[in-house]
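> got a predicted model here, sequence first, then my questions.
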Amino acid sequence: MNKSTFGKLFTVTTWGESHGKALGAVVDGCPAGLELDESHIQKYLNRRKPGQSRYTTARKEGDQVEILSGVFEGKTTGTPISLMVRNMDQRSGDYGNIAYSYRPGHADFTFDSKYGFRDYRGGGRSSGRETLGRVAAGAVAIKLLEALGISFCTYTKAIGPAEITEFHPEEIENNAFYMPDKKAAEKAGAYLEQCMKEQDSAGGIIECRIKGVPPGLGTPVFEKLDAMLAQAVMSIGAVKGVEIGEGFHVAQMRGSQDNDGFAASEKGIVKTSNHAGGIMGGISDGSEILLRAAVKPTPSVSQPQATVTDKGENISLEIHGRHDPVIVPRAVVVVEAMCALTIADALLGNMCARLDKVQEFYKK
């Protein structure tokens, strides 16, 4: 398996399968001296772990992280940080009926086409449980970014037709959907109850706001910051679309409406609006970065679905086992983690962009 590593300077390599003994990540490139322990990482893993409400899978996993290397006396050493979470509640027998058939909406067919072999127990490396390593690594990146004054606010913008109309950050942790709008959360609950009654699932939209990012991150051609953020978030299995700033709405706007003006202030040059979502020409402009991710409905539904076996025989398949009727709430922290990993990598990469800054760093 190749391409399990993300980043250039601040890198993460995830490993493990949904029904293997453990999953984890190796973070390399984190500067020495950052205060870090399991408790910081654990609070992020708790946001994605299963069994939080009736709207998530009933799989019972504590998802307790262990730091195996790279930390000494509560601080990072500058060497690779190895993180591990053991699987405790696998039920591989739930997947016996798909050992020789392809689940609609999953990676079964494409994975088999590429490798000629697949771990059918929950999807193996294609499972959403792989994101556990991303979140653990993302927690390290967030800790680094906090030390630089960069903060995140990530939440569910919509589940199905239930979309937020108000924004109250304190409400995000008060409902099962991580929505900053109590009324929208209630509508989302009613919508999901109907989906579950009909043995169906739902998708939604996740929004991530990043404050404190300095101007100058990203490059003007192939590694634009918005392109790298899109790649990072699109690498999450359930994400089918990414928007920055006005996103697809720009197609309906005029240039005079979409352009962000500039003004001089006591803080220096600032923008008068933020339609660009904090990134212009592929480079951060110092204003809030605004990103949205479209998450597809959970593909595992109990309704009969048409598919084929690996021998090409037409069959009808009903998927059983423990599955989320919506994965949006648990994916909120995954989107945040991937954005954090991208920003951390871009920050380190930007340190050598200007000669005067390099000279300043090495000045004796």
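Received it, and whenever you're ready, just let me know what you need. Numbers count the residues shown, from 1 in each chain.
> going by C-alpha atoms from here, please, whenever you check contacts or count neighbours.
Fine.
> quick check: next helix or strand after the helix or strand hosting Ile205?
According to DSSP states H and E, Ile205 maps onto strand 204-211. Next in sequence after strand 204-211, counting helices and strands by DSSP H and E, comes helix 225-234.
> any chance you could list what contacts that following helix?
217-219, 239-244, 279, 282-284, 293, 335, 338-339, 342, 346 (C-alpha atoms under 8 Å, 6 or more residues apart in numbering).
> from the residues you listed, which land in strands?
Among these, the members found in strands (DSSP state E) are Val239, Lys240, Gly241, Val242, Glu243, Ile244, Ile279, Ile283, Ser284, Ala293.
> contacting residues for the fifth one?
Applying C-alpha under 8 Å, 6+ apart, one finds that Glu243 lies in contact with Ala230, Leu291, Arg292, Ala293.
> in JSON lines, list the residues you listed along with distance to Ile164.
As requested, the contacts of Glu243 are arranged in JSON lines below (distance: C-alpha to C-alpha, whole Å):
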{"residue": "Ala230", "distance to Ile164": "23"}
{"residue": "Leu291", "distance to Ile164": "16"}
{"residue": "Arg292", "distance to Ile164": "13"}
{"residue": "Ala293", "distance to Ile164": "15"}
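> just to revisit the earlier point, filter the contacts of helix 225-234 to the buried ones?
Neighbour-count burial (16 or more other C-alpha atoms under 10 Å) applied to the contacts of helix 225-234 gives 217-219, 239, 242-244, 279, 282-284, 293, 335, 338-339, 342, 346.
> angle of the helix ranked longest in the chain against strand 204-211?
Taking DSSP state H as the criterion, the chain has its longest helix at helix 328-349. If you take axes from the mean of the first three to the mean of the last three C-alpha atoms, to 10 degrees, helix 328-349 sits at 30 degrees to strand 204-211.
> report the contact partners of the nearest residue to Leu144 once chain neighbours are set aside.
Leaving aside its sequence neighbours, Leu144 sits nearest to Leu34 (C-alpha to C-alpha, 6 or more residues apart in numbering; 6.9 Å). Residues in contact with Leu34 (C-alpha under 8 Å, 6+ apart) are Lys75, Thr76, Lys143, Leu144.
> pick out whichever of those sits closest to Ser92.
Nearest to Ser92 among those, counting by C-alpha to C-alpha, is Lys143 at 35.4 Å.
> packing partners for the helix or strand containing the closest one?
Here Lys143, judged by DSSP H and E, is contained in helix 131-146. Contact partners of helix 131-146 among helices and strands, from 3 or more C-alpha pairs under 8 Å, 6 or more residues apart in numbering; DSSP states H and E: strand 11-16, strand 22-28, helix 38-48, strand 81-86, helix 328-349.
> for comparison:
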Amino acid sequence: MPANTFGTCFAVTNFGESHGPAIGCVVDGCPPGLALNVSDIQPELDRRRPGTHRYVTQRQEPDTVEILSGVYEGHTTGTPICLLLRNMDQRSQDYANVARTFRPGHADYVYLQKYGLRDPRGGGRSSARLTAPMVAAGAIAKKWLRERHSIGFEACLTQIGELPILFEGWEHARHNPYFAPTSDTADIERYLEALRKSGDSCGAILRVRATAVPVGLGAPLFDKLDAEIAYAMMGINAVKGVEIGAGFASAAQHGSQHGDAMYPAGFGSNNAGGTLGGITTGQNLEVRVALKPTSSILIPRPSIDLDGHPTEVVTKGRHDPCVGLRAAPILEAMLALVVMDHALLHRAQCADVRCALAPIAGALPGEWPASA
């Protein structure tokens, strides 16, 4: 199966299956000399790890990362870094009842049509479990970008199902299990409890941003930074929509409102989401992502079997009622991988470029969205 590698200068090749012995990735292109050990990666995996509270899948995976290559005496060597995560809590028997049927909303049907066979255990390669290696790779990118350029990444839940979440501050998203930017999560818990009892699922909207991004990353036309951000986000399981900056709200704006005015002290707004012509402006990169409802639910759904006959499918096992609850670290990781790749591409092509015009400040008060 091709198309398992993401990135150009910082290339991440993802491997494994949900119920195989292990999953992992090979990171090729990391600059040498970066201080790196397990403690730099494990906290990011712990943020994404399943089984952390009652409203996510209870599959108990420690996701303990092993660094198999590319690091010597605590520093990257410039050679491929292999990261391994062993699967410890597979329950393949949970999928015996769907081996001969197709689960609505899952990739079962198209995998069989394309490859002539499929692994029904947890979805195989189409499982969201395969986001864990990308989070591990993203941890490396985050560290390099933080140490070299002071770039930071953060994500938060802004809506769960029909329930909008009030943005009070990023600090709240860092200290509750739902990555919600609010001090009171009672409404979220009541909503999730009702959803859990019904056997149904819901979608979510999340916001992810990169801060202290330097001006000049990206490229025109087909390698625009915002285009590659959208590509990266759409590669995450269950993502069905991506907005950059003002996004779809741009359609209702006038040009006099949408274009971000520039002043000596900085940009007056950030409707562009941190890029112009596919190149970073020095403002925050602002992205919003919509995720569909979890397809594995306990409510019977019409489907067909391998012989094309009508049947009914109930997906038993351990599943997140809302995949958005654990998506924040994944979105951060994928955004970091895009920025890392373009930072290295920029260094390769434009490291000697000098501009007489000094970059203006990233933003003034009132930068979109105002709640930031």
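It's in. Bear in mind that the values here come from a model prediction, so they are computed numbers and not experimental data.
> coming back round to it: of the contacts of Glu243 of structure 1, buried ones?
Neighbour counting by 16+ other C-alpha under 10 Å classes Ala230, Leu291, Arg292, Ala293 among these as buried.
> what is the nearest of the residues you listed to Ile150 of structure 1?
Nearest to Ile150 of structure 1 out of those is Leu291 (C-alpha to C-alpha; 15.3 Å).
> the closest one maps to what in structure 2?
Here Leu291 of structure 1 is matched to Val287 in structure 2, going by TM-score structural alignment.
> try Lys311 of structure 1
Alignment note: Lys311 of structure 1 maps to Asp307 in structure 2; criterion TM-score structural alignment.
> now do the nearest residue to Ile151 of structure 2 once chain neighbours are set aside against Gly282 of structure 2, distance only.
The shortest distance from Ile151 of structure 2 to any non-neighbouring residue, by C-alpha to C-alpha, 6+ apart, is to Ala212 (4.9 Å). The gap separating Ala212 of structure 2 from Gly282 of structure 2 is 7 Å, by C-alpha to C-alpha, to the nearest Å.
> more crowded one of those two?
Just comparing Ala212 of structure 2 and Gly282: by other C-alpha atoms under 10 Å the higher neighbour count belongs to Gly282, 22 against 16.
> quick one: the strands in the stretch 51-200 of structure 2?
Remark: strands assigned in the stretch 51-200 of structure 2 by DSSP state E, counting those that start in this stretch are 65-67, 71-72, 75-76, 81-86, 152-160, 163-164.
> please work out which of the ones you listed is packed deepest.
Sort the strands of the stretch 51-200 of structure 2 by mean neighbour count, taking mean count of other C-alpha atoms under 10 Å, and strand 152-160 sits at the top with a mean of 23.
> how about the equivalent of Gly317 of structure 2 over in structure 1: what's its closest non-neighbour residue?
Under the alignment by TM-score structural alignment, Gly317 of structure 2 pairs with Gly321 in structure 1. Excluding its sequence neighbours, the residue lying closest to Gly321 of structure 1 (C-alpha to C-alpha, 6+ apart) is Asp94, at 5.3 Å.
> what's the neighbour count on that neighbour?
Other residues within reach of Asp94 of structure 1, judged by other C-alpha under 10 Å, total 14.
> tell me if I'm right that it and His323 touch.
No. Asp94 of structure 1 lies out of contact with His323 (C-alpha atoms under 8 Å); the separation is 10.9 Å.
> now for the residue nearest the centre of structure 2: which residues touch it?
Centroid-nearest residue in structure 2, with C-alpha atoms, centre = their mean: Leu331, separated by 2.3 Å. Contacts for Leu331 of structure 2 were tallied using C-alpha under 8 Å, 6+ apart; they are Ala155, Val208, Met233.
> wait, the second one sits on Pro329?
No. Checked against C-alpha under 8 Å, the pair Val208 of structure 2 and Pro329 is beyond contact range at 9.4 Å.
> between these two, tell me which one has more neighbours.
The neighbour comparison of Val208 of structure 2 against Pro329 (other C-alpha under 10 Å) goes to Pro329, with 29 against 20.
> which residue, other than its chain neighbours, is closest to that one?
Arg48 is the one closest to Pro329 of structure 2 (C-alpha to C-alpha, 6+ apart), at 6.0 Å.
> for that neighbour, what are its contacts?
With contacts defined as C-alpha under 8 Å, 6+ apart, Arg48 of structure 2 is in contact with Ala132, Val135, Arg326, Ala327, Ala328, Pro329, Ile330.
> same check on Ser4 of structure 1?
Contact analysis of Ser4 of structure 1 by C-alpha under 8 Å, 6+ apart lists Thr13, Thr14, Trp15.
> hmm, who's touching stretch 300-313 of structure 1?
By C-alpha under 8 Å, 6+ apart, the surrounding residues in contact with stretch 300-313 of structure 1 are 100-105, 199-201, 314-320, 323, 325.
> and those residues, which of them are buried?
Buried by 16+ other C-alpha under 10 Å: Ser101, Tyr102, Arg103, Pro104, Asp200, Ser201, Leu317, Ile319, His323, Pro325, out of those.
> right, and the fifth one touches Val326 too?
No. In this structure, Asp200 of structure 1 is not within contact of Val326 by C-alpha under 8 Å, at 9.4 Å.
> relative to Val353 of structure 2, how far out is the closest residue to Leu84 of structure 2 other than its chain neighbours?
Once flanking residues are discounted, Leu84 of structure 2 sits nearest to Gly24: 4.5 Å by C-alpha to C-alpha, 6+ apart. Going from Gly24 of structure 2 to Val353 of structure 2 by C-alpha to C-alpha gives 37 Å.
> also Val71 of structure 2?
32 Å.
> in contact with the equivalent of Arg347 of structure 2 over in structure 1, which residues?
Here Arg347 of structure 2 is matched to Met351 in structure 1, going by TM-score structural alignment. Shown in contact with Met351 of structure 1 (C-alpha under 8 Å, 6+ apart): Lys357, Val358.
> quick check: the gap between Met351 of structure 1 and Gly78 of structure 1.
Relative to Gly78 of structure 1, Met351 of structure 1 is positioned 17 Å away (C-alpha to C-alpha).
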